[in-house]
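Enquirer: Below are the sequence and a predicted model for it; my questions follow.
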Amino acid sequence: MRNRAATVIIREDKVALLKRNKGHGNYYVFAGGGIEYGETAEQAAIRETLEELGVHVELKKLLTTVPFNGTQYYFTAQIISGEFGTGNGEEFTKSSIEDGTYEAVWIPLTKISELDVRPLEVVKILMDNDSTD
């Protein structure tokens, strides 16, 4: 089990996601990854977002935690610099058939309930606009 941290970035009624294309199909995840030894969840969320999306973020608040193979921390965040879609983390440089591909995308909030966005617990929170302000 490994704790993870991720960011939920919303801009102009769209949410930043990573589109995963694996052998069994497509699904979407929030930018994030494992918390390294000596790192806080907040530090991991910021680092992983830079690696995966190519942007520096400022965390706003802890949106929720999800128990899944450890604890997953989801923070709302705002982009402060960088160029979206220029992530150069290991996911993009060591792609394999087993791992599939990753693509940074903006998805309208009105469409996320129609897609396979994981985890569903975060999607449900986002459908309630008041909780992400």
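Expert: Received it, and whenever you're ready, just let me know what you need. Numbering: from 1, shown residues only.
Enquirer: contacts and neighbour counts: CA atoms only from here.
Expert: Will do.
Enquirer: So the closest residue in space to residue 117 that isn't next to it in sequence versus residue 81, what's the distance?
Expert: Counting by C-alpha to C-alpha, 6 or more residues apart in numbering, residue 117 lies nearest to residue 28, which is 4.5 Å off, once chain neighbours are set aside. Counting by C-alpha to C-alpha, to the nearest Å, the gap between residue 28 and residue 81 amounts to 23 Å.
Enquirer: Please tell me I have it right and the residue nearest to residue 117 contacts residue 16.
Expert: No - taking C-alpha atoms under 8 Å as the definition, residue 28 is not a contact partner of residue 16, at 9.8 Å.
Enquirer: for comparison:
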Amino acid sequence: MKKYIKPYYYYYYYYYFYMAEKIGIRTATIVIKDNRLLLVNSKYSDGDYYLFPGGGLESNETIEEGAIRETLEETGVEIKIEKLIHINEFIYSNDWNKRSLTIFFLAKPISIRKNNLTDDGGKIKQVEWVDISKLDEIDIRPRILADILMKAKGDFDTISLNHSVDYKHES
């Protein structure tokens, strides 16, 4: 009987670790103060653009804790989460079994501690407060969220959902 257990074990192991769809959970924050938005100006192989502060979760960390930690690490701004505002699903077209969900939270700044920035390997060029009315003048990703913010004019009663498929990573 034991000789039949191993092949099934290896099949399930292979399926769950190599064939099963991989979903990455990320968090990001939309931090607004005086009609200005906290953004990270980042440098990637496909160019420089603005991103909302955020990143992946650490083990045993809730999505809210991850959003707070990532925002503090990337910007030096301590925040208070207000509510869930947007979910972005990104499907990698160059990897059929990989996608990511980025959960965006509306947040308020509590304090600014610029000396707490974490070295991210040189991707972050600078942290900026950008006027919401000027979002259409900069390269910000995901673009659809910037458009939603400009139209909302501070009214964030609904949660939006966006699906995108691209050949390159947008985070």
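Expert: Thanks, I have the structure now. On a predicted model such as this, the values are computed, not experimentally measured, just so you know.
Enquirer: Who has more neighbours out of residue 28 and residue 81 of structure 1?
Expert: Shown here are residue 28 of structure 1 and residue 81; by other C-alpha atoms under 10 Å, residue 28 has more neighbours (22 against 12).
Enquirer: Aligned to residue 21 of structure 1, what sits in structure 2?
Expert: Counting by TM-score structural alignment, residue 21 of structure 1 lines up with residue 43 in structure 2.
Enquirer: Assumed that match was part of a strand.
Expert: Yes - counting by DSSP: H, G, I helix; E, B strand; the rest coil, residue 43 of structure 2 is located in a strand.
Enquirer: where do the strands sit along structure 1?
Expert: Secondary structure of structure 1 (DSSP state E): strands at 4-11, 14-22, 25-29, 32-34, 55-67, 71-82, 101-108, 117-118.
Enquirer: can you tell which of these is closest to residue 125 of structure 1?
Expert: strand 55-67 (8.4 Å; C-alpha to C-alpha).
Enquirer: Report the aligned residue range of structure 1 for stretch 73-83 of structure 2.
Expert: Mapped onto structure 1 using TM-score structural alignment, stretch 73-83 of structure 2 covers residues 51-61.
Enquirer: Mind listing residues that contact stretch 54-65 of structure 1?
Expert: With contact meaning C-alpha atoms under 8 Å, 6 or more residues apart in numbering, stretch 54-65 of structure 1 is reached by 7, 42, 46, 49-50, 71-88, 122, 131-132.
Enquirer: next one: stretch 72-82 of structure 1
Expert: 3-10, 41-42, 45, 54-66, 122, 132.
Enquirer: In structure 2, what range does that stretch match?
Expert: Under the alignment (TM-score structural alignment), stretch 72-82 of structure 1 falls on residues 102-112 in structure 2.
Enquirer: quick check, distance from the matching stretch to the centre of its chain.
Expert: Distance of stretch 102-112 of structure 2 from the chain centroid (C-alpha atoms, centre = their mean, to the nearest Å) equals 12 Å.
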